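# sequence and predicted structure are below.
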Amino acid sequence: MSISVTRVFDLLKYNLEKFPKEEFVSGKIKGEWRKFSTKKFCETTDNLSRGLTSIGIGKGSRVAIMSANRPEWNICDYAIMQLGAYQIPLYPTLAEHDVKFILGDAEISVVFVADEQLYQKVKTVCAELTHQVDIYTFDQIAGAKHWEELTAIGATLNTVDLETYREAVAPEDILTIIYTSGTTGTPKGVMLTHDNLVQNFKKSAVLLPDNVTHALSFLPLSHIFERMISYLYAYLNIAIYYAESMDTIVADIQFVKPSGFSTVPRLLEKVYDKIVEKGKALTGIKKAIFFWSLALAEKYDINKSWWYNFKLGIARKLVFKKWKEALGGNIQVIISGGAALNPRLARVFWAAGLPVFEGYGLTETSPVITVNHFDAIRFGSVGMPIEGVEVKIASDGEILVRGHNLMKGYYNKPQLTDEAIDSEGWFHTGDIGELNEGYLKITDRKKEMFKTAGGKYVAPQMVENKIKEAPLVEQIMVLGENRKFPSALVVPNFEALKNWCKLKGIEFGSNETIVENKEVKAKFQKLIDEANKEFGKWEQVKQFALLPKEWSIDGGELTPKLSLKRKIILEKNNEIIEKIYKDAENYHPENK
């Protein structure tokens, strides 16, 4: 009998029946690869499910996972969901107050944590809660309950009929509650159903080529983007390999030699910047060929002349072949999401024979709304809606979405749900965009747009993305709410900047001294002036400040999705911002 996938856990029987393999899910932990065959994975999952029933977990129970990517994450995920319980992912770097809020709000009774550090964090938080929470660890930790204690118990419970639990779960039942940190405020629990995810990975599956057989994964499973993709991989018979950490990606790519991976634009930007830095270090004919190839790649389009394609063939043999080798040599597709990808970067990667499918979605939409792919691509857009999803633009430019991917609502927040989803079933994304021949283009976040003192609206992301094209710029935030003109806080790419200083014979010491250097400031002024040419006078960045320290998740300036927490950045840099505008009053009378 053929297995039909209508609930996410159906993927396990589907894989056992259609394509069982020796390496189904693998993860590198402390330098060692741990590999699960399909059979071992499914047996372990079933044993854990039975073990969970012994501590009272069943339909409607709440179980959390707080861990970096590893096979145990997936085993726990499937073990929880096939009992009809809700799985609540906790991002490992969440602050204690957020962990406490989520554990209380979702009434979580069991938490799986990866290591000692997370165990201590969750243990401290649980001591402050009014209800009992059991903690199990993936690593062996003295004094802590280990997750395999539950699988061992489960292996003895042959009388527990898991099929009874599975049959009680309907496609429209809740699979997970995902708390989104957002850029401000208390986390909101997004309720997603089995059907939300199943429809999303089925409708996205048609976009991937057949020759994707094994994938490297490093984006956090606690986000819906990578989690949905892990289900998509299982649906398409693609083996998953989890990188040990962001620091080991280069070595892990060379070991796995993946045919695909998903990423955020920031990582692609870093890969590109490193390649360009190496290109600048070349000399003579090699340097000339490198930059000729790069210029050619920036003009890439799907439908180019035979002459362009002939030249591109040469560039691929001489230059881009090495790019492919650096990513393992087998890449068929890269999936990019989470933020806007610079169109120039997309063209360059496609030209190099590394197709990047840029998509768009939110946690509330499970997540995919639109995506570019081989049959439908337009650079500068986030593609067309997947089958079964409708998109329209409201009168104020906001992107509205309706379809099978839309969440059930925000947990315990009916008023917020009503604000987000209107009476006709349209979800208001908070993003501003435009539709052109079916292709969606994101132009800004509705809440991030600001109005200058002159009453002009500025979409900061468009300006930021243009200035970020310069390899010397690592991070940037454009601001100017109720001010006379837009200004910017800029974090340089210090590695590239120090190399530039060496070439120019500029002495430098710490990051703090380098950002105060007059020649460095003049260089950044030039870069910003160049980018400003693309924008109207009211949108142009008139003043800026260079900051000595990169923004980070740990520092509180970025969300786990690497979006800017604009409010926090404004608060932390208030004195610098006030100085920017005070100095402008004194020295630039035209801005008065």
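It's in. Numbering: from 1, shown residues only.

# please count neighbours and contacts with C-alpha atoms only from this point.
OK.

# so who does the nearest residue in space to Phe535 that is not next to it in sequence touch?
With sequence-adjacent residues excluded and distances taken as CA to CA, 6 or more residues apart in numbering, Phe535 is closest to Val463, at 7.7 Å. Contacts here follow CA atoms under 8 Å, 6 or more residues apart in numbering; on that basis Val463 touches Val478, Ala531, Asn532, Phe535, Glu539, Gln540.

# ok, how many other residues are close to the last one?
Neighbour count for Gln540, taken as other CA atoms under 10 Å: 22.

# swap in Ile335?
For Ile335, the count of nearby residues is 20 (other CA under 10 Å).

# for Gly403, same thing?
19.

# quick check, nearest of the contacts of Val463 to Lys299?
Ala531 (18.7 Å; CA to CA).

# the closest one belongs to a helix?
Yes. Under DSSP: H, G, I helix; E, B strand; the rest coil, Ala531 sits within a helix.

# any idea how far Val463 is from it?
8 Å (CA to CA, to the nearest Å).

# which ones are touching the spatially most central residue of the chain?
In the chain, the centroid-proximal residue (CA atoms, centre = their mean) is Gly338; its distance is 4.3 Å. Shown in contact with Gly338 (CA under 8 Å, 6+ apart): Phe225, Val264, Pro265, Tyr360, Gly361, Lys561.

# this is the other structure I want to compare:
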Amino acid sequence: MPILKDFKTIPQLFKIITLEFGRSQNRALLKTKENNQWKEITFDEVYHNTEDLALGLVTLGVRKEDKVAIISENRPEWVYADMAILGLGAIDVPLYPISTSEMLEYTLNDSESVGIFVSNKFQLNKVLKIINRCKYLKFIIVMNNEDKVSDKNVYSLNEIQERGKELKRENPNLFLENIELINEDDICTIIYTSGTTGEPKGVILTHKNIVSNIKAAHEVFYIDQNDVFLSFLPLCHIFERMGGYYTAFSSGGMICYAESIEKVAQNMQEIRPTIMTAVPRLFERMYSRIKKNIESQSASKQKIFNWAVEIGKEYKAAKKSEQHIPISLAVKYKLADKLVFSKLRERTGGRLRFFISGGAALSRELGQFFDAVGILIIEGYGLTESSPVIAVNRPNDYKFGTVGKPLPGVEVKIAKDGEILAYGPNIMKGYFKKKKETEETIKDGWLHTGDIGVFDAEGFLIITDRKKHLFKTSGGKYIAPTPIENMFLASKYIDQFVLIGDRRMFLSALIVPDFEALKEYADANRIPYKDEKELVKFKQIYELLDKELDQFQKKLASFERVRKFAILDKPFTIESGELTPSLKIKRKIVEERYKDLIEDMYKSLEG
């Protein structure tokens, strides 16, 4: 659906939605949960809260092109802070709530941020710990008013809004006048990507970069004011910010904030969203819960479930290929829907039109399963450097195992070495204060993504791996680890999986098991254990995972098969430095940390 009204900058979009479109609406724009109750926030309230905050920032000396950081969980105040900063022509620097003090110190200094919004005392303490080493930082604003501390540079959100109200009495049109001064080529945001190697880089995105992606999304998806979005992915990540926030905003739809990742399932049933952005991990968890529930049922119920899923796959395949659907298949599908699928869809609230998945590869099997039961997952692909979408499947033109076709206005080509290159209005301006890295990444206007991929015969893009992740066995065979790792992650007993084999005779792996599933197996098989450390050492557990791997790797070529693995007793985490904030594994760090264990695996088979 076309956008409600044309806009060239994010503040223009804000003005159109809250002031012009909002006047005709008798409902909430945002919803959040407070004291166990959903609280509605109207279009008018969103506008005035933002305007007061923006003018309050003016009293603190914030001017056009100043950088102001935000570290907060998803909540309405994130929107107020974002739109207030941008509405002044300033630049925001969003940070992951899980960032450590050290990460904050680097980012605040590198970005030259003059201020920071923090959500609560926990985030405030991280900043206070390093404030004396942040040479540009002049103020901290705490969203939770009760969490403010007595310090001349620390303010509560309310205090700043009160200052803004005073300034408005003197200059009633100041905020709207500022909005009109912002140009589409002005910098909107600097987003720090903590790649799997090297120090974080600040990606410079202009208003035009992000707006081009929003408008292209409207060409691909039918989204309107009747849509309800449930937001749980971090707003500091460009995927949620562009898809679950700005695009949702531009449709005039309603945005509801999930309480936490743990409560997404409960919140889905309460809010009954129509569209959600998500990552494959959510679908893996959903699938795991469904599977677990089915396995606890009687043999006859399990049989009905498995029959229904097969009918669903057959029906969707026939529908997709535009074949005539036999009456017998249509009748069976209707029955399967009544007995099984409708109950599964109810868990999402019952009115979900589709999920949009990004951030990591979605397994073909997972996509096909959910499609069979009537839950469509649309997978896309992009980078922070491309604002973010480069390619995406469409609700009426999709293929699992691919990331779809290029977004309107974005050109994609494959370099001679297989790297995906992208060109368009969504490509970043560059990396902040990193000329060399910018020149290495953007050549003649083409973004070098660092991903390896191919187009299939129908024009769907397939990502095979990261260029840096490809390795060669000592036998001369090239291996793309990610597809193999994703295949094993479909096992209910595996939580994290790292493939090893660069310059080695064969492949091995480090496996972090799903400890909950493992404990259930141990309890059912009377395997005594005190803790997780002891549990992973049992021979029966190794044999269980060995059988799982054998089942999954039957279709792999012999040189792609895992011949040896080690089971770890604790997961990879952000805090330990083994994961990036977007939950990607830092391979070099993991391989270095577990090098003795890796060497032992090879000695045991080579020796």
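That came through, no problem. Since the model is a prediction, treat every value here as computed from it, not as a measurement.

# scan the contacts of Val463 of the first structure and report the most crowded one.
Val478 (25 neighbours).

# how far away is whatever residue of the second structure lines up with that residue from Ala361 of the second structure?
Residue pairing (TM-score structural alignment): Val478 of the first structure is matched to Leu499 of the second structure. Leu499 of the second structure sits 16 Å away from Ala361 of the second structure, going by CA to CA.

# again, but for Gln266 of the second structure
For Gln266 of the second structure, the distance to Ala361 of the second structure equals 25 Å [CA to CA].

# looking at these two, which is more packed in?
Higher neighbour count among Gln266 of the second structure and Ala361: Ala361, with 23 against 15, using other CA under 10 Å.

# ok, and the closest non-adjacent residue to the more buried one?
Using CA to CA, 6+ apart, the closest residue to Ala361 of the second structure is Pro280 (6.9 Å).

# the one you found -> the first structure?
So, by TM-score structural alignment, Pro280 of the second structure is matched to Pro265.

# tell me how far Asp554 of the first structure lies from Leu562 of the first structure.
Look at Asp554 of the first structure and Leu562 of the first structure: by CA to CA, they are 11 Å apart.

# for the second structure, what's the longest helix?
Counting residues, the longest helix in the second structure under DSSP state H turns out to be helix 299-320.

# report the next helix or strand after it in sequence order.
helix 327-336 (DSSP states H and E).

# where in the first structure does the helix or strand just after that following helix fall?
Under the assignment DSSP H and E, the closest C-terminal helix or strand after helix 327-336 of the second structure is helix 342-346. Alignment of helix 342-346 of the second structure against the first structure: residues 321-325, by TM-score structural alignment.

# what about the matching stretch, how far off from the second structure?
If you overlay the two and look at stretch 321-325 of the first structure, the average distance to its match in the second structure is 1.1 Å (mean CA distance after the TM-score superposition for the first structure).

# now the counterpart of Leu167 of the second structure in the first structure: how far from Lys561 of the first structure?
Leu167 of the second structure maps onto Leu157 of the first structure when the alignment is built from TM-score structural alignment. Counting by CA to CA, the separation of Leu157 of the first structure from Lys561 of the first structure is 40 Å.

# the more surrounded of the two?
Taking neighbours as other CA under 10 Å, Leu157 of the first structure and Lys561 compare with Lys561 leading, 18 against 15.

# rewinding a little: tell me which helix or strand the residue nearest to Phe535 of the first structure sits in.
Per DSSP H and E: helix 460-467 holds Val463 of the first structure.

# what range in the second structure does that helix sit on?
Against the second structure, helix 460-467 of the first structure falls on residues 481-488 (TM-score structural alignment).

# check the offset of the matching stretch from the chain's centre.
19 Å (CA atoms, centre = their mean, to the nearest Å).

# that stretch: average distance to aligned residues in the first structure?
Averaged out, stretch 481-488 of the second structure is 1.1 Å away (mean CA distance after the TM-score superposition for the first structure).

# just give me the match in the first structure for Ile598 of the second structure.
By TM-score structural alignment, Ile598 of the second structure lines up with Ile577.

# can you tell me the SS state at whatever residue of the second structure lines up with Lys39 of the first structure?
Counting by TM-score structural alignment, Lys39 of the first structure corresponds to Asp44 in the second structure. Of the three states, Asp44 of the second structure takes helix under three-state DSSP.

# surely Asp44 of the second structure touches Phe21?
No. Using CA atoms under 8 Å, Asp44 of the second structure is not in contact with Phe21; the gap is 10.4 Å.

# what is the neighbour count of Ile179 of the second structure?
20.

# to which residue of the first structure is it aligned?
Ile179 of the second structure maps onto Arg166 in the first structure, with residues paired by TM-score structural alignment.

# how about the contacts made by its match?
Counting by CA under 8 Å, 6+ apart, Arg166 of the first structure touches Gln82, Leu83, Gly84.

# buried set for the helix or strand hosting it?
For Arg166 of the first structure, the host element (DSSP H and E) is helix 162-167. Neighbour-count burial for helix 162-167 of the first structure, counted by 16 or more other CA atoms under 10 Å, picks out Leu162, Tyr165, Arg166.

# show the contacting residues for the aligned residue in the first structure for Ile442 of the second structure.
Under the alignment (TM-score structural alignment), Ile442 of the second structure pairs with Ile421 of the first structure. For Ile421 of the first structure, the contact set (CA under 8 Å, 6+ apart) comprises Phe427, His428.

# assign the closest residue to Thr277 of the second structure other than its chain neighbours to helix, strand or coil.
Excluding the flanking residues, the one nearest Thr277 of the second structure by CA to CA, 6+ apart is Ile356, at 4.7 Å. At Ile356 of the second structure, secondary structure determined by three-state DSSP is strand.

# so Ile356 of the second structure touches Ile375, yeah?
No. Counting by CA under 8 Å, Ile356 of the second structure stays clear of Ile375, with 11.0 Å between them.

# residue ranges of the helices in the stretch 151-300 of the second structure, please?
For the stretch 151-300 of the second structure, the helices defined by DSSP state H, counting those that start in this stretch cover 157-170, 174-180, 207-220, 238-239, 248-251, 264-271, 280-295, 299-320.

# tell me which of those lies nearest to Lys67 of the second structure.
That would be helix 207-220 among the helices of the stretch 151-300 of the second structure, by CA to CA, at 14.9 Å.

# may I see the buried residues of the closest one?
207-218, 220.

# which one of the residues you listed is nearest to Gly252 of the second structure?
His218 (12.1 Å).

# in the first structure, what residue corresponds to the closest one?
By TM-score structural alignment, His218 of the second structure lines up with Ala205 in the first structure.
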